[in-house]
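how does the following fold in three dimensions:
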Amino acid sequence: MVFISGNIEGSYRAQNIIKVLSDNKFRWVYIPWFLLLEQSKITKFMSITITLLLFLPVRLVLIASSKKLIVLPMNFGPLLLLDMLVAKIFRREIIFDYYISLYDTTVNDRKIVKLDSLREKYVSWLEKKLTRWADVIVCLNNSEANYYKKYMCSCAKNKIKIIPLVVDRVSSRNIDTYITSETFNICWWGTYIPLHGLDKLIEAFSLVEENNVKLYIFGDYAEKAKPYVELVERLDICEKVIFNHEYTFRNRKLPEFLNNKCDLALGNFGDSEKANTVLVNKLVDALALGIPCMTMETGACNEFLDDRKNIILTKRSPSIQQILDGFEFVLNNKREIRRIGSRGLEVYNREFCPEIFSERYLKLLNNV
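The predicted model follows:
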């Protein structure tokens, strides 16, 4: 039996892991740490406390009775530490789907944990402890594994296995289908964090001389968009830049829009070490749709993609001028970039689709 630890909701990768187990007749069990009722603070606290106490004994017995513990992606915390401790005591195999670093995300990216604070020391200790207790640490690619090793335990190198991103299949574009819009639509979507270099992207776009080009920005929160809205206003390009915080992949409005109206998707253009390393999810989303994508060169991109063959790449940590040069190449080669989008879809089918993910994960389960 396999015990699954962590949150499932909202994670394509977690849902695909469970699908692999179900499709291949593995016996598995999942129990949430607690139930959360969306009411008053008192009700929330009571629901968490009562269900945690009710579930905990059953949870610990099931972990002890299992052969493997799978930790789902993007899950950290003291409750996970308890699950892994029980598995270690009873010598159960632990597969830790690492995905991203908690320390790097909270301290370096989002800056919600201050350097040299007690919480920063705790987050660092927790990440090292979880990776020490894991038997296998699953990373998305070699470049990210090498980057994240500094946040893991000292013995992590020998535990790392690579299983790339997985993105669910969507209705992809036919290369022979022309978008009938009078404008050339460039689309960016994601969270408003420095990793993406959205400020440089907007400034480069403001220098595009062709008139019938629009930039659509699909962000997570309107409040976080304010600095970028102000930048657009300052550059006097409000008529060419459209912000939208209603369309998402979860409500399926975004993939429908992209499939029907997007001529070019955009990746990340940030300056940090992480930005120069990772393969961002939005890039794989674009590959799955068969939409041509422009992003900057990163270590992870180089593992899967080739410039001007299945992707359009700028230099690493590109200047505004280098991003503008990328835009000009695209606008001067509209027929060719459609072929680039089609070849990008081939990369998705070879590296990032659910079927390939299933093969790789099943192999890992059988070998651990």
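
use CA for all of it now, contacts and neighbours both
Noted.

what comes up buried for stretch 301-318?
Within stretch 301-318, the residues scored as buried using 16 or more other CA atoms under 10 Å are 301, 304, 305, 307, 310, 311, 312, 313, 314, 316, 317, 318.

sequence B follows; please return its structure for comparison with A:
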Amino acid sequence: MRVLFVCGREPEYVRNQIILKALHQHAEVTAITDSGKGYIVRHVRLLFKILFHRKAYDIVFVGFYGYLLIFLMRFLTRKPIIFDAYLSTYNTLCHDRKIFAPESLIGRFVFWMDRLACQIADIVVLDTRAHIEYFIKLYRLPATKFRVLYLGYDEELFIPRPPPPEHPFKVFYYGSFLPLQGIEHIVQAAKLLEHEPDIIFQIVGGGMRFNEIRGLAESLQCNNIGFLGWVPYHQLPDFIAQASICLGGHFSDETKAQNVIATKTYQFLGMARPTIVGDNPANAEIFTHGEHVYMCRLADPQSIADAILTLRANRDLREKIALGGYMHLAERYSIVRIGTILNDIIQEAQSHACLSG
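Alright, predicted model coming up:
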């Protein structure tokens, strides 16, 4: 099968990177991508690359973020299109980040754009069943349109390493400080644990709410948190390896946070680190509390703090969920396994096209 892969975000973005590796397992892949900075400029360059592409293909896979590209691809070809929606633009801009009001002109436009893009595609891929249910209900789309594709992780980068020393007890998190991540609850949990001198928090990353979260930590006088800023992606495993436990999230109780599994959760488990996650419908789809992960209540700093104390006090439990989580991922969510699932989806799209043609 010859697959043309296009994406609006850079191919190095984790979701695109993993899907590209998985596609190569069973297909001849031509990727039209752009790693340059600037969302609009990148799409202009992609437009010209796509318009002048002449190599034959059997199917189009529109990766993340492809909401604008899918309209172009449907205009250019009648070949089957698989669309990795991955997120709702409407939810992200109007509910998660609250940049625009849902009933505003832009809010209504992105809602229409999301819905039409999914209608145009032959098959829409999303990262959890909970997310699919959300799309079906929000956009009033048929369930037959969707397939689930759990994210997985890069097994060449995130490799199990020996556990770190018992002291200090390092709690690690990284993120882009988006509202759905609920990092404020981590900071408040750290405050609750300030009288546990051996427990220290390390938070890597930056982004939208960094100053707000850093300000919260300062106002609470949290002296047990280190904000380390951005680190190169390939260095993340070094920080994860030093962690006693990792915080996978998401910890907010917003709608989007309940429908998705954090990328970092897969990576932490891929390195066999005991991981705390939010007890949300998405995590519950594939993880079992006490076997693969340790779950805590959403938007609840006390629950996060209690989970940390429980795991610190119980080394056997830490080792159990670290090994259990790793084995679970290695068996079901490896690149090879994702490639097999993707191949089935591609074959299905091609069969439907042949029947309708």
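
one step back: next step: the buried residues of stretch 301-318 of the first structure restricted to strands.
Here DSSP state E is the test, and these give 312, 313, 314 as lying in strands.

looking at the buried residues of stretch 301-318 of the first structure, which is nearest residue 161 of the first structure?
residue 304 (16.7 Å; CA to CA).

residues contacting that closest one?
Applying CA atoms under 8 Å, 6 or more residues apart in numbering to residue 304 of the first structure gives the contacts 347, 351.

could you check how far the corresponding residue of the second structure for it is from residue 146 of the second structure?
Under the alignment (TM-score structural alignment), residue 304 of the first structure maps onto residue 286 of the second structure. Computed as CA to CA, to the nearest Å, the residue 286 of the second structure to residue 146 of the second structure distance reads 18 Å.

right, and residue 278 of the second structure touches residue 297 too?
Yes. If you go by CA atoms under 8 Å, residue 278 of the second structure and residue 297 touch, sitting 5.9 Å apart.

on that earlier part again, closest one of the ones in strands among the buried residues of stretch 301-318 of the first structure to residue 142 of the first structure?
The closest of those to residue 142 of the first structure turns out to be residue 313 (CA to CA; 19.5 Å).

tell me the counterpart of that closest one in the second structure.
Aligned partner of residue 313 of the first structure by TM-score structural alignment: residue 295.

what's the overlap in contacts for residue 278 and residue 297 of the second structure?
Contact criterion CA under 8 Å, 6+ apart; residues shared by residue 278 of the second structure and residue 297: residue 251.

between the buried residues of stretch 301-318 of the first structure, which is nearest residue 334 of the first structure?
Among these, and counting by CA to CA, the member closest to residue 334 of the first structure is residue 312, at 12.2 Å.

ok, that closest one - contacts?
Contacts of residue 312 of the first structure (CA under 8 Å, 6+ apart): 292, 293, 294, 295, 326.

and the gap between it and residue 210 of the first structure?
Separation of residue 312 of the first structure from residue 210 of the first structure (CA to CA): 19 Å.

now residue 320 of the first structure
Going from residue 320 of the first structure to residue 210 of the first structure by CA to CA gives 17 Å.

go on, residue 162 of the first structure?
Residue 162 of the first structure sits 43 Å away from residue 210 of the first structure, taking CA to CA as the criterion.

which one of the two has more residues nearby?
Neighbour comparison, residue 162 of the first structure and residue 210: the larger count goes to residue 162, with 17 against 10 (by other CA atoms under 10 Å).

distance between the ends of stretch 263-279 of the first structure?
End-to-end for stretch 263-279 of the first structure, by CA to CA: 21 Å.

which other residues reach the longest helix seen in the first structure?
In the first structure, with assignment by DSSP state H, the single longest helix is helix 41-65. Residues outside helix 41-65 of the first structure that contact it (CA under 8 Å, 6+ apart): 1, 3, 31, 33-38, 69, 83, 86-87, 90, 92.

where in the second structure does the next helix or strand after it align, residue-wise?
Downstream of helix 41-65 of the first structure, the first helix or strand assigned by DSSP states H and E is strand 68-71. The alignment of strand 68-71 of the first structure onto the second structure (TM-score structural alignment) spans residues 59-62.

report the longest helix in the second structure, please.
The second structure, longest helix under DSSP H: helix 335-356.
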